[in-house]
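Asks: model this:
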Amino acid sequence: MPNLPLKLLIIEDEALVAMLIEDALALHGHHVIGIADTVASAIAMADAEPPDLVLCDVKLADGDSGLTAAQLLAHRGIPCVFLSGNCPERGGHPLVIGCIAKPFRAGSLGSAVRAAHIVAQGGWPEHPPATLRLYREGR
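Replies: Okay, the predicted model is just below:
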């Protein structure tokens, strides 16, 4: 499977962190379709242009929860991976793939995103990166 660029949505309420994530993903050839900081804005962006994968912080602006955002997006068929300093123990939906812990290294973010996308497509990465904690076991 070729490493085609993915359309990604970032859900992050800290603007500087969101820009760092976007820059790191662009270095790996991906296209960020938007940055949301609340559940409502994330859903609106995903409905307007469905992403291949969503990277979602757990704590969002206005007291919103990334757990809620991930569940709502997963129910729409959009896979999510948490990118958080507070990784949840489980995803609660098969399309909530796993968690990349903050702080992250820009160089490792691309392989973690690619591995999460492979899992979302029903596959399993040959060598899952240590930076990505997957919520289900490999085959």
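
Asks: Every contact and neighbour count from this point should use C-alpha atoms.
Replies: Will do.

Asks: Name the residues that touch stretch 71-82?
Replies: With contact meaning C-alpha atoms under 8 Å, 6 or more residues apart in numbering, stretch 71-82 is reached by 43, 46, 50-58, 66, 70, 92-100, 116-117, 120.

Asks: Compute the first-to-last residue distance for that stretch.
Replies: For stretch 71-82, the first-to-last residue distance is 11 Å (C-alpha to C-alpha, to the nearest Å).

Asks: Show me what counts as buried in it.
Replies: 71-74, 78-82 (16 or more other C-alpha atoms under 10 Å).

Asks: returning to what we had before: narrow the contacts of stretch 71-82 to those in helices?
Replies: Judged by DSSP state H, those include 43, 46, 66, 70, 116-117, 120 as members of helices.

Asks: contacting residues around the residue nearest the centre of the chain?
Replies: Nearest to the mean C-alpha position of the chain, by C-alpha atoms, centre = their mean, lies L55 at 2.1 Å. By C-alpha under 8 Å, 6+ apart, L55 lies in contact with 8-11, 80-83.

Asks: and of those, the nearest to A36?
Replies: The nearest member of the contacts of L55 to A36, counting by C-alpha to C-alpha, is I11 at 4.7 Å.

Asks: pretty sure A112 is touching P128, no?
Replies: Yes: contact criterion C-alpha atoms under 8 Å: A112 and P128 qualify, at 7.4 Å.

Asks: okay, the two: which has more neighbours?
Replies: Neighbour totals were compared for A112 and P128, and A112 leads with 23 against 18 (other C-alpha atoms under 10 Å).

Asks: Alongside the first, I'd like the structure of this one:
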Amino acid sequence: MIRLAPDRLAYPARASARLLAPDHGGGAMGTGRPHRIQIVEDDYFIGMQIEDALAAAGYEIVGIAPDRREAIALAGRTTPDLVLMDIRLARGSDGVETAIELRRRYGLRCVFVTAHADAGTRARADPAQPLGWVTKPFTPATLVGIVKAALAADDGGEDVT
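Replies: Down below sits the predicted model:
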């Protein structure tokens, strides 16, 4: 059984996922480096599933945060190209509010990865200008496809789902 320290739920991306990922066109435009992705997910196993799928597609995972506080701190340290955001987070945090804060502070866009994609939640998330939505449960191919489309989308707030 995996146990996480209650005072430090965030965990960095696994080195094996970062180092063994093949390059399948996940490069950041004009930089020669893979796109850097931050995951905000409080379920350890779903976070690992997302990390594995994206690393296999050639993306660099900068880390996984379980709540608002860790997500904002991680984004400030790592400057990801895209954030994958759950709606309901650890410690009662709200993914929509976190995404809005990341957009305001750092100009970061997100793709919501959630079981909560109803019209009301989507409307509440509009100020975050999300680039897409992935509904749980998802397949790795669906996740990677939406991430690729989100990264390729213009900065006009286009929703790719």
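
Asks: TM-score for these two?
Replies: Overlay of the two chains. TM-score (TM-score structural alignment, normalised by the length of the first structure): 0.82; 126 aligned residues with a C-alpha RMSD of 2.0 Å.

Asks: re the thing from before, please flag which of the buried residues of stretch 71-82 of the first structure sit within helices.
Replies: Secondary structure from DSSP H places 71-74 of the buried residues of stretch 71-82 of the first structure in helices.

Asks: Closest one to I33 of the first structure out of these, please.
Replies: Closest approach to I33 of the first structure among these (C-alpha to C-alpha): L73, at 15.1 Å.

Asks: what residue of the second structure takes the place of that closest one?
Replies: Superposed on the second structure with TM-score structural alignment, L73 of the first structure falls opposite L102.

Asks: What separation is there between that match and A56 of the second structure?
Replies: Between L102 of the second structure and A56 of the second structure the computed distance is 26 Å (C-alpha to C-alpha).

Asks: can you list contacts of stretch 13-32 of the first structure?
Replies: Residues outside stretch 13-32 of the first structure that contact it (C-alpha under 8 Å, 6+ apart): 5-12, 35-38, 57, 59-61, 106-107, 109-110.

Asks: what about 6 Å?
Replies: Here stretch 13-32 of the first structure makes contact (C-alpha atoms under 6 Å, 6 or more residues apart in numbering) with 5-9, 12, 37, 60-61, 106, 110.

Asks: And for stretch 68-75 of the second structure?
Replies: Everything outside stretch 68-75 of the second structure that qualifies as a contact, by C-alpha under 6 Å, 6+ apart, is 65, 93, 98.

Asks: and if we set it to 7 Å?
Replies: 10, 40, 65, 93, 98, 102 (C-alpha atoms under 7 Å, 6 or more residues apart in numbering).

Asks: The first structure: matching residues for that stretch?
Replies: Aligned by TM-score structural alignment, stretch 68-75 of the second structure falls on residues 39-46 of the first structure.

Asks: how close does that stretch sit to the second structure?
Replies: Here stretch 39-46 of the first structure, set against the second structure after superposition, deviates by a mean of 0.3 Å using mean C-alpha distance after the TM-score superposition for the first structure.

Asks: Do a quick rundown of the strands in the second structure.
Replies: Under the criterion DSSP state E, the second structure contains strands at 36-40, 60-65, 82-85, 110-114, 132-135.

Asks: Would you mark the buried spots in the longest one?
Replies: Taking 16+ other C-alpha under 10 Å as the basis for neighbour counts, the residues of strand 60-65 of the second structure that come out buried are 60-65.

Asks: Same check on stretch 58-69 of the first structure?
Replies: For stretch 58-69 of the first structure, by 16+ other C-alpha under 10 Å, it's 58-60, 64-67, 69.

Asks: Equivalent analysis for stretch 66-83 of the second structure, please.
Replies: Neighbour counts over stretch 66-83 of the second structure (16+ other C-alpha under 10 Å) mark 66-68, 70-72, 74-75, 79-83 as buried.
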